[in-house]
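A.B. asks: what follows is a predicted protein model with its sequence.
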Amino acid sequence: FLDRKGFGAALKALSLAKSLFTGNSKSFFVPTNK
């Protein structure tokens, strides 16, 4: 069920959720290459 593509999508969703919970949603919408 979880192939590489599905796993990558899950990780991206998790990172987005984490950024939203930590209040860093702006950094997600505004690409900052540090």
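C.D. replies: Looks like it arrived, so ask away. None of the values given here were measured: they were computed from a predicted structure. Numbers count the residues shown, from 1 in each chain.
A.B. asks: could you use CA atoms for every contact and neighbour count after this?
C.D. replies: Noted.
A.B. asks: and residue 25, how far is that from residue 8?
C.D. replies: To residue 8, residue 25 is 19 Å away according to CA to CA, to the nearest Å.
A.B. asks: what element comes up after the helix or strand hosting residue 9 heading to the C-terminus?
C.D. replies: Per DSSP states H and E: residue 9 is located in helix 4-22. Of the helices and strands lying after helix 4-22 in sequence (DSSP H and E), the nearest is helix 25-29.
A.B. asks: before we go on, here's another structure to hold up against the first:
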Amino acid sequence: MAVPKKKTSKSKRDSRKAVWKRKAAVEAQKALSLGKSVLSGRSNSFVYPQDDEDDNEE
């Protein structure tokens, strides 16, 4: 016979939501930091293609 699940408490629900949001905030901060690093030209941990100025002049 089917039995309904027990209701999750508000504190447990809020705790899970807080963890999820904290993880998202940390990842957003990492992405912003990486973007700033790439734009400043001091990035050592991110490899991306760069346009050669010599190739564009031809």
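C.D. replies: Yep, that arrived. Values in this document were obtained by computation on a predicted structure and should not be read as measured data.
A.B. asks: what do we get in the first structure for residue 34 of the second structure?
C.D. replies: In the first structure, residue 34 of the second structure lines up with residue 16, judged by TM-score structural alignment.
A.B. asks: same check, this time on residue 43 of the second structure
C.D. replies: Alignment note (TM-score structural alignment): residue 43 of the second structure maps to residue 25 of the first structure.
A.B. asks: go ahead and confirm that match touches residue 19.
C.D. replies: Yes - counting by CA atoms under 8 Å, residue 19 is a contact partner of residue 25 of the first structure at 5.5 Å.
A.B. asks: how close does the residue in the first structure that residue 22 of the second structure lines up against get to residue 10 of the first structure?
C.D. replies: Residue 22 of the second structure maps onto residue 4 in the first structure when the alignment is built from TM-score structural alignment. Remark: distance between residue 4 of the first structure and residue 10 of the first structure (CA to CA) = 10 Å.
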